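>>> One predicted model, sequence on top.
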Amino acid sequence: MRTLAGLVVGGVTAWVAFGFLLWAGLALAVVSPWPRGRAAVLARVHAKARRLAESERRRVMRFFDADLAGDYSGARALRYLGARGAVGVLGHGVLLLLALGLASVITMLLSWATGFPWALIEDGGKVTSATIAFAAVPGVLLFYLNLTGIAGIAALERRVAARYLGPSTTELLRQRITELATSRAGIVQAVDQERRRIERDLHDGVQQRLVALGMLLGRARRQGDSELLAQAHEESQEALRDLRDVAWRVYPAGLDAVGLRDALAAVAERSAVPVSIDYAPPAALPAAVETAVYFVVCEAVTNAAKHARAGRIAVRVTARGPDVEVTVHDDGVGGADPYGGGLSGLSRRVAALDGTFAVRSPLGGPTVITAGLPCE
């Protein structure tokens, strides 16, 4: 019904557009010998065309679910009014055929039910059951064709509006250049943040353990104490574990050796909070996408375990058409900051692959982190 209403309103505004274009043409023809007058009239025509086009843009967005930015010139608005005027008249013609068909069906049924003669039927104008049966097949077919025509007009309304009122090719290229420049700056910032974090991990973790290990070995050497040697051995194992964790945060070598599924299983095993993994991605993922998926899961699980006081974490890696979607859900206290160092770095990493990244974390939880990554 909403589509029908949009076509009815569009048919009316089409005639308004045609009237405006006729007025604009006559006004410009009258002042064409005078350049100043022509420029003044043209400016007014463009301004009025933009107002009419704006009302049409809102109609298309409301009735046909189109997404239009509304940034266009007066010249483009004029061209749109001319193109959509023809579409609106065509839509009115389709609706008129639908109304005539429905009126014929209702008249035939009433004539059949009441015995009232119908002028278009011979033999006294009586409608019989045979007449109804004979007219049913072509009637249903014509009704289907009419509905198809309505759907086609609605699609044409969206396409014409997108063609004339949407961003031009130059504007799309400019937006793309801006996005690429922003993502490049974000990647540089993310790399700098990751370097600082690695340095902090090495300084506060591995380096401190190695200092403690050296002190224990020195005491054990002076005192010949086997207990101190055992402590030194345990400290060396802890230092190796810390160093391995830092190396995995630089690049998870297990992705190349065992694949993404086993690498995510290793993340779940190392987590202090129980993690369930539902892994059903597209058949094959590019290496860059696998790396991004790994870091999204790893960072989200680490944050949930450290800060969210979560009792359980659920990870889903699923196909979304040809792309892959990653969702990390925890039952913690929420309040995660999407602009914090870790999550903002993930957002930039995903944006570098033309992906989408979203964080929903109300106070009290739960926290849901979602990333969509194109695989083509």
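Cool, the structure landed. Numbering: from 1, shown residues only.
>>> all contacts plus neighbour counts: C-alpha atoms, from now on.
Noted.
>>> Is there a neighbour count for the closest residue to residue 238 other than its chain neighbours? I'd like the number.
Spatial nearest neighbour of residue 238, excluding adjacent residues (Cα to Cα, 6 or more residues apart in numbering): residue 209 at 7.6 Å. Residue 209: 21 surrounding residues under other Cα atoms under 10 Å.
>>> who touches residue 209 in this structure?
235-236, 238-239 (Cα atoms under 8 Å, 6 or more residues apart in numbering).
>>> Of the residues you listed, which qualify as buried by neighbour count?
235-236, 238-239 (16 or more other Cα atoms under 10 Å).
>>> coming back round to it: in which helix or strand would I find the residue nearest to residue 238?
helix 207-223 (DSSP states H and E).
>>> and the residue nearest to residue 280 when sequence neighbours are not counted, which of the three is it?
By the measure of Cα to Cα, 6+ apart, the closest residue to residue 280 outside its immediate chain neighbours is residue 318, 4.7 Å from it. With DSSP: H, G, I helix; E, B strand; the rest coil as the basis, residue 318 sits in strand.
>>> My read is that residue 318 contacts residue 328, right?
No. Residue 318 is not in contact with residue 328 according to Cα atoms under 8 Å; the separation is 11.6 Å.
>>> Could you check which of these two is surrounded by more residues?
Taking other Cα under 10 Å, residue 318 and residue 328 do not tie; residue 328 has more neighbours (24 against 17).
>>> Second structure for comparison follows:
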Amino acid sequence: MRDMVRRVVRCAVGLIWGAAAAVVELLCTVLAGLVLLPVVAWPRGRRAVLRPVLAGARRLTELERARLRIWLRFHVPPVYGDTQAAGYVAGRWPLGLLGAVVMLSVAIGLGYGTSWMYLWLLVDDIRETEAIAYTSLGGLFLLFLAVQGILGVAELEGKLARRLLGPHHPEALERRIAELSASRAAVVDAVNDERRRIERDLHDGVQQRLVALGMLLGRALRSEDPDRVDRLLRQAHEESRNALEDLREVAWRIYPTTLDEAGLRAALETVAERASVPVRVEYGLTGEPLRAVATVVYFVVCEAVTNAVKHAAPSRIVVEVGSREGALYVSVEDDGRGGANASGSGLFGLARRVAALDGRLEVSSPPGGPTLVTAELPCA
């Protein structure tokens, strides 16, 4: 319910800005038509007039792209031509005026719907009281319809922008093929990086401890002093425990069995328990996401928490997982020293994991902190 209210308010603000922009777009369209009309049959003059007209249309379109991205959460790619921008400006203003009508309906419905709060103090006749009640109910019904209109016009805004500014079907297919090729190469690189990391962990950790264990046992076999043998066996036993712990750590970082056995929430809580600083997990999903999505979310959280503990010296870490408008959202925020390198091997590998599922990873880490790692993944 809270997410729906936020969405309606955000879209309403976007439509208000869109109504103001529609007035400017209408005036620019009329002015462009008046300027082009005398030179429509003169090629050189037409080109001279079209140049500033198309430049102005592109500026207005860029402002519209920003409005759609910030308020309506529609991401329109910037790859469009000047002619497409002019067509969009000329075709969008009716929809912007429709948004103004919807927002006016919201104001009227809100006014009539809340009229009972003050009008009943001014009347004494029971029939007038009934009229006020009917008026309020009618206003609330109009408000309900207007809210639906807000969402409908916002959806139309996104479809119009995609239709007029988006690439044509062959171009979209070519771009999608390029994205899939890049993501496939990124997955292969990520797998190779993971193999190298596992080999490094085994070589620097488990292998070294096993070598030490063998040396201790060998010295114990060659020793004839019972006290020395007992001491060496105790050291060997301790070294075997450390090797087993390192092996479990490597296995956990490869893939946690808790993710399969108990789900994503339990796996994230285990990450929080294993961290050396307080980690609070805010889990807002009502169901279990797809296995591939859950795996990427787990590794995003695990790597972000590990990096924060190693490099940022935080006093607390907050992990938030939830859904926003059909996408799974995960964020990891710490109050450490900041300055994280988004192009480092760990975060860069996470970005490739997320991109392989058509998601987005963003890192904000100014010097002095805080560091915020966010990821959005498509999720049915």
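Great, that's in hand. The shown structure was predicted, so the numbers you read here are calculated from the model rather than taken from an experiment.
>>> So after superposing, what's the score?
Between these two chains, after superposing, the TM-score reads 0.69 (TM-score structural alignment, normalised by the length of structure 1); 317 aligned residues with a Cα RMSD of 3.9 Å.
>>> At which residues are the strands of the stretch 151-300 of structure 1 located?
For the stretch 151-300 of structure 1, the strands defined by DSSP state E, counting those that start in this stretch cover 275-280.
>>> Equivalent analysis for the stretch 1-150 of structure 1, please.
Under DSSP E, counting those that start in this stretch, the stretch 1-150 of structure 1 gives no strands.
>>> gap between residue 243 of structure 1 and residue 207 of structure 1?
According to Cα to Cα, to the nearest Å, residue 243 of structure 1 and residue 207 of structure 1 sit 9 Å apart.
>>> ignore the last one, residue 17 of structure 1
Distance from residue 17 of structure 1 to residue 207 of structure 1, by Cα to Cα: 75 Å.
>>> which of these two has more neighbours?
residue 17 (26 against 16).
>>> Contacts only, for that one.
Counted by Cα under 8 Å, 6+ apart, residue 17 of structure 1 has contacts 52, 81-82, 85.
>>> Please apply the same query to residue 317 of structure 1.
Neighbouring residues of residue 317 of structure 1 by Cα under 8 Å, 6+ apart: 277-281, 324-327.
>>> Can you pick out the most distant pair from those?
277 and 324 (14.7 Å; Cα to Cα).
>>> Show me what residue 232 of structure 1 aligns to in structure 2.
Structural correspondence for residue 232 of structure 1 with respect to structure 2 (TM-score structural alignment): residue 236.
>>> Any figure for the gap between its match and residue 307 of structure 2?
32 Å.
>>> For residue 93 of structure 2, give me its contacts.
So residue 93 of structure 2 contacts 19, 21-23, 25-26 (Cα under 8 Å, 6+ apart).
>>> distance from the strand or helix carrying residue 305 of structure 2 to structure 1 after superposition?
Element membership for residue 305 of structure 2 (DSSP H and E) is helix 291-307. After superposition onto structure 1, helix 291-307 of structure 2 sits on average 1.1 Å from its aligned residues (mean Cα distance after the TM-score superposition for structure 1).
>>> Centre of the chain to that helix, how far?
15 Å (Cα atoms, centre = their mean, to the nearest Å).
>>> quick revisit: please indicate which of the contacts of residue 93 of structure 2 are buried?
In terms of neighbour count (16+ other Cα under 10 Å), the buried residues within the contacts of residue 93 of structure 2 are 19, 21-22, 25-26.
>>> Tell me the one among those nearest to residue 338 of structure 2.
Closest to residue 338 of structure 2, out of all of those and judged by Cα to Cα, is residue 21, at 39.1 Å.
>>> how about the closest one, what's its match in structure 1?
Per TM-score structural alignment, residue 21 of structure 2 is aligned with residue 6.
>>> what number of residues lie near residue 71 of structure 1?
Neighbours around residue 71 of structure 1, by other Cα under 10 Å: 12.
>>> returning to what we had before: neighbour-wise, which of residue 277 and residue 324 of structure 1 wins?
Ranked by neighbour count (other Cα under 10 Å), residue 277 of structure 1 and residue 324 place residue 324 first, with 22 against 15.
>>> how distant is the lengthiest helix in structure 2 from the center of its chain?
Longest helix in structure 2, counting residues (DSSP state H): helix 126-165. In this view, helix 126-165 of structure 2 has its centroid 29 Å away from the chain centroid, taken as Cα atoms, centre = their mean.
>>> now swap in stretch 160-178 of structure 1 and tell me
On Cα atoms, centre = their mean, the centre of stretch 160-178 of structure 1 falls 17 Å from the chain's centre.
>>> what do you get for stretch 358-373 of structure 2?
Per Cα atoms, centre = their mean, the centroid offset for stretch 358-373 of structure 2 relative to its chain is 12 Å.
>>> quick check: that stretch aligns to which part of structure 1?
Using TM-score structural alignment, stretch 358-373 of structure 2 pairs with 354-369 in structure 1.
>>> Can you measure across that stretch, start residue to end residue?
Where stretch 354-369 of structure 1 begins and where it ends lie 17 Å apart, using Cα to Cα.
>>> can you list contacts of it?
Residues outside stretch 354-369 of structure 1 that contact it (Cα under 8 Å, 6+ apart): 300, 326-338, 347, 350-351, 370-374.
>>> any idea how far residue 228 of structure 2 is from residue 216 of structure 2?
Distance, residue 228 of structure 2 to residue 216 of structure 2, using Cα to Cα: 11 Å.
>>> ok, the two, which is more surrounded?
Neighbour count, other Cα under 10 Å: between residue 228 of structure 2 and residue 216, residue 216 has more, with 20 against 13.
>>> In structure 1, what residue corresponds to the more buried one?
By TM-score structural alignment, residue 216 of structure 2 lines up with residue 216 in structure 1.
>>> Tell me, how many residues neighbour the nearest residue in space to that match that is not next to it in sequence?
Of all residues not flanking residue 216 of structure 1 in the chain, residue 232 sits nearest, at 5.6 Å (Cα to Cα, 6+ apart). Residue 232 of structure 1: 23 surrounding residues under other Cα under 10 Å.
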